[in-house]
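S.K.: heads up, no residue letters with this:
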C-alpha cells in the first residue's frame, strides 16, 4: 500500500512523512488489502478527509504491474450526476433558473411529456421523480459494451416526443439515468454550449480538477486504469453522448479529493453555497432510510447521517460520501465493476458493516456437477445453477446469469453483488438445497436435477435469409423493447437494459432460449411479413408488436 497526502490548497498530492498517523480506519485498511489479495479489486484509490487532514491511499496495481497514484484516472459513473446537480444549483442560487421551471423551457423544439397538466420540472429531474424511466426504450447500442456511445440528441428528442408518463411528475422516486442525462443536456443547451464545456468552465477548472473530463483524450488514456467487469474480464471504456450528465466523467483520486473537500466546505470555493443547496434533502428516496436532494442521497444511520452517491460503469465502480457534520469524508475509485459502498461507509461510521473478503479457490469441473440443478426460492422464482467449463454460474428466473466463485467446499460467492450461496447435502452427500445469503438467509430446496428442459432441447438450423426476417425491434412495454439481431449466423434477443442472449430455432418462427426457460414465437401477417413476437415465460404469454426505427 502506498500513502499520499493532499494538503489544503495544493493541486497535487505530496508524499507523507512516515510518522503521519493513518486516516483510514484499520479495519477498512485490513479488509481492503484482503480484497486486493483475493483478486476482487485489481486496483483501488481511496481518499480520506478527517477534519483539516486528508490523505490519498492506493492499493493493488494496474495491468502489466504498472503502479498507480493519486493522478491515475478512473471512470466515476453516476457520481457525475452530483456535478450535474451542482450546475443546476448554481443556476438556481443565482436566480437564473428555478427548480419548479419546466425543462421544456430550456429545450426549444423538444416535446417533453407531461401528465394531467403537470410538466416535468428541473427539480423533478434532479430529485429522480420525473416519471421518466431508468433508460429510454430506443437505447439500442451498436456496441453493447459501450451502450451510450451512439445515443444522440436526436434519439433523445425522438424518445421524449413519443413517451407517455406512467404517473404524475413528483409522485414518487424512480432512479433515472435518462432523467439526469436530460438535465445535463438541457443545462448545456441553455448555456449555449456543450455539457463538457459548461462543466469545465463552472466546476472543474475553478476547483483545479486538471485530470477530470467527460471527453477521454489520448493523454487521459495514458494515465487511466484499465477497467474490468466483476469477473475480472478486461472491459473497454464507456463514451456517453446526449446523456453525458448521467455518468460520463473520468477523474483521479487527487481531483476527487478536491471535489469532496469543496462539498464539505473544507476547500475555499464560490461553489459551496450551490453545493449545500444541492445536498439538502427534499424528497423521499428509494428506502425509508434515505432522502434525496438534488441527486445527492442522505442515508440515515443511528451513528449519524451520511450524504453520498455511488457510481458504476462496465469496468469501474466508485463511491463518494461525507458525514452530515462535514467532519469525515471519503472517495473510493476502483477499476472493477464491484460496488465499494461498504468500504466508504465503514470509513465514515465506526459501526458500519464490512462484507468479508472472499478468497477464490479452484474446483474441478467434475465436482461442479454436484451443484447443477434448479432450486426454488419461492413459487414462480427458481435459481438455476449450471457451469460453463470450470466456472459455476447462477441465474434467477427472468434475470441475467452471473458467475459464482468457490471460497470453500460447498461455499460460493458472487462478485457482482453481496450474494453468497451455501449448498447443503444429505447423509449420502447429495446436494439437496442451497441457502442464499442476501438480506438474510433464504433456503431454496433443489427441485430438479437439471436446468430447465429448454436447455437440453435440440435446435434446428435456419438459413441466414430466414433468420433475417426476424431482425428488428419489438415493443414489449412502454419502456421495454426486445431487439432481435443476427451475428455470424446466430440470432440474439436483448431486452432494454439487459444483455443479449442467443435464441435457437425449434421450427420456422419458433425459438427458445437456453439461459432461461422461455420461448419466442414470431407472428406473420397475410403477406408473410413478421409483425410481432410472443414471449412465453413464467406461465405468461406477452405479445410485442414490431416497431419501426
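M.R.: Arrived safely. This structure is a prediction, so every number in the text was calculated from the model and none was measured. Numbering: from 1, shown residues only.
S.K.: C-alpha only now, for contacts and for neighbours.
M.R.: OK.
S.K.: Leaving out sequence neighbours, find the closest residue to residue 290.
M.R.: Once its chain neighbours are removed from consideration, residue 290 has its nearest residue in residue 299; the separation is 4.7 Å (C-alpha to C-alpha, 6 or more residues apart in numbering).
S.K.: That neighbour touches residue 288, doesn't it?
M.R.: No. Taking C-alpha atoms under 8 Å as the contact criterion, residue 299 and residue 288 are not neighbours in contact, 9.3 Å apart.
S.K.: Give me the more crowded residue out of these two.
M.R.: Summary of the neighbour comparison: residue 299 and residue 288, criterion other C-alpha atoms under 10 Å, with residue 299 having more neighbours (23 against 9).
S.K.: got the contact list for the more buried one?
M.R.: By C-alpha atoms under 8 Å, 6 or more residues apart in numbering, the contact list for residue 299 reads 289, 290, 291, 305, 306, 307, 308.
S.K.: Can you say which of those residues are buried?
M.R.: With neighbours counted using 16 or more other C-alpha atoms under 10 Å, the contacts of residue 299 contain these buried positions: 290, 291, 305, 306, 307, 308.
S.K.: Out of the residues you listed, which comes closest to residue 63?
M.R.: Sorting the buried ones among the contacts of residue 299 by how near they are to residue 63, with C-alpha to C-alpha, puts residue 308 at the top with 29.7 Å.
S.K.: For the closest one, pull up the helix or strand it's in.
M.R.: strand 306-312 (DSSP states H and E).
S.K.: contacts for the helix or strand that that strand is followed by?
M.R.: Beyond strand 306-312 on the C-terminal side, the first helix or strand identified by DSSP H and E is strand 317-323. Outside strand 317-323, the residues within contact range by C-alpha under 8 Å, 6+ apart are 75-77, 79, 260, 264, 304-312, 328-341, 344-345, 348.
S.K.: Strands - which of those residues land there?
M.R.: Among the contacts of strand 317-323, the members falling in strands are 75, 306-312, 328-334 (criterion: DSSP state E).
S.K.: before we move on, back to that, could you dump the contacts of residue 299 into TSV and include distance to residue 490?
M.R.: Conversion of the contacts of residue 299 to TSV gives the following (distance: C-alpha to C-alpha, whole Å):
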residue	distance to residue 490
289	46
290	45
291	46
305	51
306	49
307	47
308	44
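S.K.: and here's the other structure:
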C-alpha cells in the first residue's frame, strides 16, 4: 500500500521554517521557524518524536533536531540516520547517470548487463526494475544483516519467480534494486566507489561498511529496545546494496534531493528521463525511479516523495521535493513512539487544507505506583486476554487472542475489509493448496515440526498488516505472524514469536491512550477497579482482572 500522505506531509510541514538551534528537545528554538509551527512540533517532540527536520530552497535553510541520539547525547544537525528505502532514489540516479553516458539503456534486459544472471530476473528490463514492474517476487539472501556475497546474490536473484508478465503490473521489489546495484557494479567496477564518487556528492555514505557516512550516529529503537544493528555489520552487504544501504544527516538528504531534481547530481537530461519513466497508479500518483510522483490534483501542489526505514535499524526517513516552490525537505527519526511518517501523516491534511496542525492529546507524568497497581492479567468474556506490565513511562499490553488484538487495532491506512482480506489470504496460504503455500508450509514444518492445525490469532499493524496465527504441533502451540505483499506473496514473517504488544501512555488518572498521534481514531483504555475498558475503531471491549 502506498502511504502517500505519510511521505508528503513532512515536506509541507516545514516549508515555513528558517533556522533552529540544535538541541536535545523541542524547546531548543533560538531563531524561530514559524512560531505556531514550531510550537506544534515541540508538542509532538514532547509526545515522543525523536529525530531531525531539514528544509532547503525557496529562501529557507532550516535545521531542527529533537530528542536523543542514544538516550543521552542529543540529536543534532550532524546526527546520521539510516535512510532505508530512500536509498533507492540514489541507486536510480546512478543507473540514469550511466544511461545518460551510454553505458546502458533503459530497455536493456538485466541478463545482457550482468553475466551469470538467469531466470525471470534476466528478462526484466532496467526500466521495469526501476519502477517495480518486473514482476520479481521474493527476497534474496537470508536477511538484511546476514552476509551475502556477490556470487550468491546473483544466484539468489536468478532463482526468483515472477508474479506477472513483466511490465503489466506493479510489485515493490527490494531484490530488483539490488539487481540494479549489481548492474552498476558490473558497469563501473565497483558499486560502492561509484556511489561515493559520483552520486553521494553532498555527503553521506553507507550505514554498514565503507565508505561509511561520517558523523555521530543515532541509535534506533526496535520493539521498545535499542536496535542491535548500529552500523557495525561487517558484510558482505549484498542483501541491502541498492535497496536500503545508505545513511546521512537530515540536512544532507534535503540538500541532495534538491540538487538531484535541479540537475546538479546527474545531467538535467537524466532528470527528465527520471520524471518521464513511470508506472501510473491511476489516482493522481505514479511510481518514478526511486520516488513517488504526486499530482497537484491530490493535495493542491505537485510533490515528489520517498520514504524508508523500520526494520532492524529502527530508523525512519522521509524526503520530499516541492518543484513549484523549489523546496526540499527531509525528516528522519529514531523513535518508535512517533516516527517521521506518523508525524507527517497528521500534518499533511491540515496543511493542505490550511487548517491548524493537530496537536497531541496532553499526556501526564506516569505515576509509578499506579503503573504497578494496574499490572496484571485481564480476561475478555470472549476468550482473549491482556497481559499488562509497568514500563518506565506507561504500560505495555500484550494481547492474546483474535478478540483482544482486534480491540487494540487502529490504523489510518487499513479498513476492516483490508484486515479481513489479509487474514483470509494468510489462512489460504497455509492451507497448502498452492505451490507457494506448500513451499511455505514445508519451510515452517522444517523448523517447528508438522503443523496439525492453524488458528487465527488476530491482526495488528500500522505501516503493514501482520496476521498472527497459532500453529498447533505435536510439541505444542507456536505463535507466528505473516505480512503479505500486494500479490499475496510473503512480504515478512516471524515464527515462534511473542504476541503483539501495544504501548499505553497516561492522559489522566486511570486513563491511557495507545498513541498520541492518532487522537481522533486511536484507542483509549480506562482502568476502573479490576476492569479494563478498551475503546477504539472496533468498538468497546471489557476485560476483568484475573
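M.R.: Sure thing, it's come through. Quick caveat: nothing in here was measured; it's all calculated off a predicted structure.
S.K.: hang on, the earlier thing: kindly indicate the member of the ones in strands among the contacts of strand 317-323 of the first structure with the most neighbours.
M.R.: Per-residue neighbour counts (other C-alpha under 10 Å) across these peak at residue 75, which has 34 neighbours.
S.K.: can you pull the contacts of the alignment partner in the second structure of that residue?
M.R.: With the correspondence set by TM-score structural alignment, residue 75 of the first structure lines up against residue 82 in the second structure. Shown in contact with residue 82 of the second structure (C-alpha under 8 Å, 6+ apart): 207, 245, 246, 247, 248, 309, 313, 315, 316, 317.
S.K.: Now with 6 Å, please.
M.R.: When contacts are counted by C-alpha atoms under 6 Å, 6 or more residues apart in numbering, residue 82 of the second structure touches residue 247.
S.K.: ok, now residue 92 of the first structure?
M.R.: When the contact criterion is C-alpha under 6 Å, 6+ apart, the partners of residue 92 of the first structure are residue 98.
S.K.: And the match of residue 75 of the first structure, how close does it get to residue 237 of the second structure?
M.R.: Summarising the geometry, the distance separating residue 82 of the second structure from residue 237 of the second structure, computed by C-alpha to C-alpha, to the nearest Å, is 15 Å.
S.K.: And for residue 477 of the second structure?
M.R.: With distances taken as C-alpha to C-alpha, residue 477 of the second structure is found 36 Å from residue 237 of the second structure.
S.K.: in stretch 229-246 of the first structure, what's buried?
M.R.: Of the residues in stretch 229-246 of the first structure, those with enough neighbours to count as buried (16+ other C-alpha under 10 Å) are 229-232, 234-235, 237-246.
S.K.: What is the nearest of those to residue 136 of the first structure?
M.R.: Minimum separation from residue 136 of the first structure among those (C-alpha to C-alpha) is found for residue 243, which lies at 10.6 Å.
S.K.: Excluding chain neighbours, what is closest to the equivalent of that closest one over in the second structure?
M.R.: Across the two structures, residue 243 of the first structure finds its equivalent in residue 240 of the second structure, going by TM-score structural alignment. In space, not counting the residues next to it along the chain, residue 240 of the second structure is nearest to residue 144; the distance is 5.8 Å by C-alpha to C-alpha, 6+ apart.
S.K.: Endpoints of stretch 215-229 of the first structure, how far apart?
M.R.: Taking C-alpha to C-alpha as the measure, stretch 215-229 of the first structure stretches 22 Å from start to finish.
S.K.: Equivalent analysis for stretch 394-414 of the first structure, please.
M.R.: From start residue to end residue, stretch 394-414 of the first structure stretches across 9 Å - C-alpha to C-alpha.
S.K.: what does stretch 213-229 of the first structure give?
M.R.: For stretch 213-229 of the first structure, by C-alpha to C-alpha, the gap between its terminal residues amounts to 22 Å.
S.K.: what about the helices in the stretch 51-200 of the first structure?
M.R.: Residue ranges of the helices in the stretch 51-200 of the first structure, as given by DSSP state H, counting those that start in this stretch, are 80-93, 122-126, 153-162, 177-191, 195-199.
S.K.: can you tell which of the ones you listed is closest to residue 492 of the first structure?
M.R.: Taking C-alpha to C-alpha as the measure, the helices of the stretch 51-200 of the first structure were each checked against residue 492 of the first structure, and helix 153-162 came out nearest at 23.0 Å.
S.K.: If we go by neighbour counts, what in that closest one is buried?
M.R.: Within helix 153-162 of the first structure, the residues that qualify as buried are 156, 157, 159, 160, counting by 16+ other C-alpha under 10 Å.
S.K.: Please apply the same query to stretch 409-422 of the second structure.
M.R.: Within stretch 409-422 of the second structure, the residues that count as buried by 16+ other C-alpha under 10 Å are 409, 410, 411, 413, 414, 419, 422.
S.K.: Of those residues, just say which sits nearest to residue 9 of the second structure.
M.R.: residue 413 (14.8 Å).
S.K.: Wasn't that closest one part of a helix?
M.R.: No. In this structure, residue 413 of the second structure is coil, not part of a helix, as judged by DSSP: H, G, I helix; E, B strand; the rest coil.
S.K.: measure it to residue 4 of the second structure for me?
M.R.: Computed with C-alpha to C-alpha, the distance linking residue 413 of the second structure and residue 4 of the second structure is 10 Å.
S.K.: Same check on residue 435 of the second structure?
M.R.: Applying C-alpha to C-alpha, one obtains 34 Å for the distance of residue 435 of the second structure from residue 4 of the second structure.
S.K.: quick one, which of those two is more surrounded?
M.R.: Set side by side, residue 435 of the second structure and residue 4 give different neighbour counts by other C-alpha under 10 Å, the larger being at residue 4 (21 against 10).
S.K.: Surely the residue nearest to residue 240 of the second structure touches residue 241?
M.R.: No. Between residue 144 of the second structure and residue 241 there is no contact under C-alpha atoms under 6 Å: 9.5 Å.
S.K.: okay, and the common contacts of those two?
M.R.: Applying C-alpha under 6 Å, 6+ apart, one finds that no residue jointly contacts residue 144 of the second structure and residue 241.
S.K.: How much space separates residue 547 of the first structure from residue 185 of the first structure?
M.R.: Using C-alpha to C-alpha, we find residue 547 of the first structure at a distance of 27 Å from residue 185 of the first structure.
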